[in-house]
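Peer 1: Predicted model and sequence below, questions to follow.
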Amino acid sequence: MCGIAGLFDLQGKREFSRELVTRMSDVQFHRGPDEGGYHFEPGVALAHRRLSIIDLATGQQPLFNEDGSVCVVFNGEIYNFQELVPELQALGHVFHTHSDTEVIVHAWEAWGEACVERFRGMFAFALWDRNRDMLFLARDRLGVKPLFYAQLGDGSFAFGSELKVLMAHPALDRRIDPLAVEEYFALGYAAEPRTIFKGAAKLDPGHTLTLRRGQPVPASKPYWDVRFTLDNPISFEDAMAELDARLHESIRLRMISEVPLGAFLSGGVDSSAVVATMADLSTAPVNTCSIAFDDPAFNESAFAEMVAGRYHTNHHVETVKSDDFDLIDTLSSLYDEPYADSSAIPTYRVCELARKHVTVSLSGDGGDESFGGYRRYRLHLMEQRMRDALPYGVRRPVFGLLGRLYPKADWAPRVFRAKTTFQALARDSVEAYFHSVSIIRDDMRRRLFSPAFQRELAGYNGLEVFRRHAANAGTEDPLAQIQYLDLKTYLVGDINTKVDRASMAHSLEVREPLMDHPLVEWLASLPNGMKIRGQEGKYLFKKSLEPRLPSDVLYRPKMGFAVPLARWFRGPLKERVKTALSSEVMADAGIFDMDVLARLVADHQSGRRDYSAPLWTLMMFERFLQRGVDAPANPAGER
């Protein structure tokens, strides 16, 4: 895994400052501590930080084609590169390394922009073609690897693997984007392609961007999307066999490495399935890593031990204290822009543990989205059956009124929170799902934001993110639609962002076999009954794993990577959250109604309400503001 950075002159062929480009690259040194490489020519500068995984001897970047006219910097892995090499050799291309990176330059020469359609993997790369005077950017289909870019006021274009790369450039417009703030407080992240800054963007997953000198920066172009056809006629028994074969193939490809390799093992279904399959494919014991918690309410390490014992893995466990909140400032700087998933804390710790033993780790991320594993899917389907029973014109006024009048019951299980159910029934399917996954819901965000900031929003609502993706989903099936929404939003903006930054902070490469795009496409073709049956999610997956995993692992309630926020904000972080939310930087931002913030803190700390998720979201935003968002001075006049 690596970090990439670069500059491209959109207007002419200026010479870029080596000092500036080096600084842009070095801020992500953690992504590639093994080597650094650069390429400079008039109008172009490319930089690379390398974490050596494959072809340790000759895989340095930037990497060129035979005559040096095509150059690439690349972050990720092309898992099918060994299949592509003989095909490209047959077309006359000569390889000088054994790395997957070299496949990219020759595939570009052979197939042009369509080369990305041939790649199976996780990747973000920038390719410079001197003969065509063209810079080509691409990001993998499911957004495992990040790619940020900015069109700068000085007429240049900057890109990098992390937002901090662009922040190292003095010309970046660091004004906060109000629409990104709205998305953050709804979802916990600024959704692709937006970033927290007006002047920067993320390249959407499954998209490419082609830049030509002297031409305006165009819109990015999609090269892939998943279609939930639900029309595969396969029998259940055959589907179990095919799933097993596809899982073995995906994991086999991701076990190719010249450095120590292992897996995360939480004791959940997905990571346990990955470890069991790795054990099938390996002659040596699999290296596994788990985090235990000293609070039994959050600890599932016993289930990880059960799987580790069954497959005789080299199992490594470390216990995280339930008051492990010292990472708050670290996380703020790690994610660059506001990011509100508190499970980033244990994710950081498990990556820290894994890096002590391996350089590459496989994870089970992506399973819930494709297999239908989230509890919220079953709740949504139950609510949708009720919505379908009544016309929208009846539901909206009746249940909308009940939702407003019924008292709030945060303390109760969701099934007994009638206010939440009434609110969901008053909405259409997409709006209801957005409402259910929002960290801070519409009514609270309206109270939270100052009148001046609401005027800046001009009516914009984070719901528009879901509306935009739903319009492209190609299905109105209620389960398929929300699976598609999660693949486009939550998986990319939350899960993949969390794992990429946490792993790269420790120079650890994480591979996600359940996000193999052929597997995702095949699962999208299966009927819903193979994913959710009754109250059981991941039905096909679990049934296929019954011979290989204990029933206690397969059929226990899903726990997740939670931390005790509610207790923290009433105990050891009581004063810190109060100070943070009343700080001068929060008041000066002009975004918030400060009286509302004070009431949120008081109501939570008195025990009247559980506002732990909103308070965490606000505190992480305050940490972002404290780090400063104004552009740094540029005493050297660098370009």
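Peer 2: Cool, got the structure.
Peer 1: Every contact and neighbour count from this point should use C-alpha atoms.
Peer 2: OK.
Peer 1: which helices and strands does the longest helix along the chain pack with?
Peer 2: Under DSSP state H, the helix in the chain containing the largest number of residues is helix 236-254. For helix 236-254, the elements it packs on are helix 269-281, helix 517-525, helix 539-545, judged by 3 or more C-alpha pairs under 8 Å, 6 or more residues apart in numbering; DSSP states H and E.
Peer 1: go again using 10 Å as the cut-off
Peer 2: Other helices and strands packing on helix 236-254, by 3 or more C-alpha pairs under 10 Å, 6 or more residues apart in numbering; DSSP states H and E, are strand 70-78, strand 121-129, helix 269-281, strand 360-362, strand 509-511, helix 517-525, helix 539-545.
Peer 1: after the longest one comes which helix or strand?
Peer 2: Yep, that's helix 269-281 we're talking about. Per DSSP states H and E, helix 269-281 leads on to strand 287-293 as the next helix or strand towards the C-terminus.
Peer 1: how about the helix or strand just after that next one: buried residues?
Peer 2: Using DSSP H and E, the helix or strand that follows strand 287-293 in sequence is helix 301-310. Residues of helix 301-310 classed as buried by neighbour count (16 or more other C-alpha atoms under 10 Å): 301, 303-308.
Peer 1: from these, which single one is nearest residue 236?
Peer 2: residue 307 (25.8 Å; C-alpha to C-alpha).
Peer 1: thought that closest one was touching residue 290?
Peer 2: No - when contacts are counted by C-alpha atoms under 10 Å, residue 307 is not listed as touching residue 290 (11.2 Å).
Peer 1: Put this next to the previous one:
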Amino acid sequence: MMRRANELGVTVLLSGQGADEILCGYKKYLGFYIQELLSSGRWLAAAQIFMTFIQTGTVLSQFNYREAKRYLPRWLRFPKDDVRGPALVEGNSWIHVGLNGKVTKRQVLDIEKFSVPALVHYEDRMSMAHAREIRLPFLDYHFVSQLVPLPIEFKLRGGWTKWIFRKAMEPLLPQAIAWRKDKQNFIVPQNDWLRTELRVSVAKLLAREWVSERLGLIDREKFRMRYEAYLRQPATGGRLGIKDIFAPLALELWACRFASYLSQ
């Protein structure tokens, strides 16, 4: 996209990064909100919120366990194999990305630590590679400081995410856009690639010694078993998601590239 913008002579592009984090647009925020209500004893309110989203047909219709599991409490997750090597196991390196307190606190963590920093990092790298400039109106500090502290009821209401923003945009946009039910993104067919054209490459990678295994980061045999289980499950279902496969592979490829520095 940045290359195409360069070809068209578009110098400055506006990005929507930050909107989901400050307005509770991601599906996970509904789960966090229900968790917060339940933990505070507001069972009826939690049930009412859940039912409004069922009736509206938003968010819940797009629920995917493979994507949601990292945000779920451990007691709600299916057990899965641990492919970490001894260095990571001994360090107890799990990073908790679920809810730990209030939803607003979790929004701040996404803005400062988990979500926004990573997204704007690679977006900036891609734009700079083609001499384009990205601007982020949703991350203007005036906007963030006004919206993040708002009660969650203004962001998740009546079966809708980003409720207050939708209401503000309603007079300016067609109904079909302002109140669109399904959240879409740019889909990269990684799931298909790892099952088809990249399958031979992954097999070759698994057949050799791993730098990340030598460093104690990944257990290659356990990952091989995970990958085989991933190939056996339905392409559009199952418990293993793309991150379960891509993350260890990416770590190994990174370790191979910088092996000479890592051994020093």
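Peer 2: Sure, I can see it. Predicted model only: the values in this text are computed from it and were never measured.
Peer 1: thinking again about what came up before, distance to residue 383 of structure 1 added to the buried residues of helix 301-310 of structure 1, as TSV?
Peer 2: Shown next, in TSV, are these (distance: C-alpha to C-alpha, whole Å):
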residue	distance to residue 383 of structure 1
301	34
303	32
304	34
305	37
306	36
307	36
308	39
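Peer 1: quick one, helices of the stretch 1-150 of structure 2?
Peer 2: For the stretch 1-150 of structure 2, the helices defined by DSSP state H, counting those that start in this stretch occupy 2-8, 19-23, 27-39, 43-56, 65-68, 86-90, 103-109, 116-129, 141-147.
Peer 1: just to revisit the earlier point, pull up the aligned stretch in structure 2 for the next helix or strand after the longest helix of structure 1.
Peer 2: Later in the chain than helix 236-254 of structure 1, the nearest helix or strand by DSSP H and E is strand 261-264. Under TM-score structural alignment, there is no match for strand 261-264 of structure 1 anywhere in structure 2.
Peer 1: Show me the strands in the stretch 1-150 of structure 1, by range?
Peer 2: Per DSSP state E, counting those that start in this stretch, the stretch 1-150 of structure 1 carries strands over the ranges 2-9, 35-41, 44-50, 63-64, 70-78, 121-129, 134-139, 148-151.
Peer 1: Let me know which of those strands is tucked in deepest.
Peer 2: strand 2-9 (a mean of 29; mean count of other C-alpha atoms under 10 Å).
Peer 1: now the angle from that one to strand 44-50?
Peer 2: 170 degrees (axes from the mean of the first three to the mean of the last three C-alpha atoms, to 10 degrees).
Peer 1: Distance from the chain centre to strand 2-9 of structure 1, please.
Peer 2: With C-alpha atoms, centre = their mean, to the nearest Å as the basis, strand 2-9 of structure 1 stands 21 Å off its chain's centre.
Peer 1: That strand to strand 35-41, inter-axis angle?
Peer 2: 10 degrees.
Peer 1: And residue 171 of structure 2, how close does it get to residue 109 of structure 2?
Peer 2: 32 Å (C-alpha to C-alpha, to the nearest Å).
Peer 1: Which one's more surrounded, the two?
Peer 2: Neighbour comparison, residue 171 of structure 2 and residue 109: the larger count goes to residue 109, with 15 against 10 (by other C-alpha atoms under 10 Å).
Peer 1: The more buried one -> structure 1?
Peer 2: By TM-score structural alignment, residue 109 of structure 2 lines up with residue 485 in structure 1.
Peer 1: ok, that match - contacts?
Peer 2: Applying C-alpha atoms under 10 Å, 6 or more residues apart in numbering, we find residue 485 of structure 1 in contact with 369, 430, 433-434, 465-470, 472-473, 479, 491.
Peer 1: Of these, grab the buried ones for PyMOL.
Peer 2: Command for PyMOL, covering only those of the contacts of residue 485 of structure 1 found buried under the criterion 16+ other C-alpha under 10 Å:
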select buried, resi 369+430+433+434+465+466+469+470+473+479+491
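Peer 1: what's the spacing between the residue nearest to the spatial centre of structure 1 and residue 441 of structure 1?
Peer 2: Nearest to the mean C-alpha position of structure 1, by C-alpha atoms, centre = their mean, lies residue 496 at 2.2 Å. In this view, residue 496 of structure 1 and residue 441 of structure 1 are 23 Å apart by C-alpha to C-alpha.
Peer 1: Likewise for residue 82 of structure 1?
Peer 2: 48 Å.
Peer 1: between these two, which one's more packed in?
Peer 2: Per other C-alpha under 10 Å, whichever of residue 82 of structure 1 and residue 441 has more neighbours is residue 441, with 16 against 13.
Peer 1: In TSV: the strands of the stretch 1-150 of structure 1, plus distance to residue 628 of structure 1.
Peer 2: Output for those, formatted as TSV (distance: least, C-alpha to C-alpha, whole Å):
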stretch	distance to residue 628 of structure 1
strand 2-9	22
strand 35-41	28
strand 44-50	26
strand 63-64	36
strand 70-78	28
strand 121-129	28
strand 134-139	29
strand 148-151	19
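Peer 1: residue contacts, the closest residue to residue 400 of structure 1 other than its chain neighbours?
Peer 2: In this structure, residue 400 of structure 1 finds its nearest non-sequential neighbour in residue 426, 5.1 Å apart by C-alpha to C-alpha, 6 or more residues apart in numbering. If you count contacts by C-alpha under 10 Å, 6+ apart, residue 426 of structure 1 has them with 387, 392-403, 432.
Peer 1: Lovely, talk soon.
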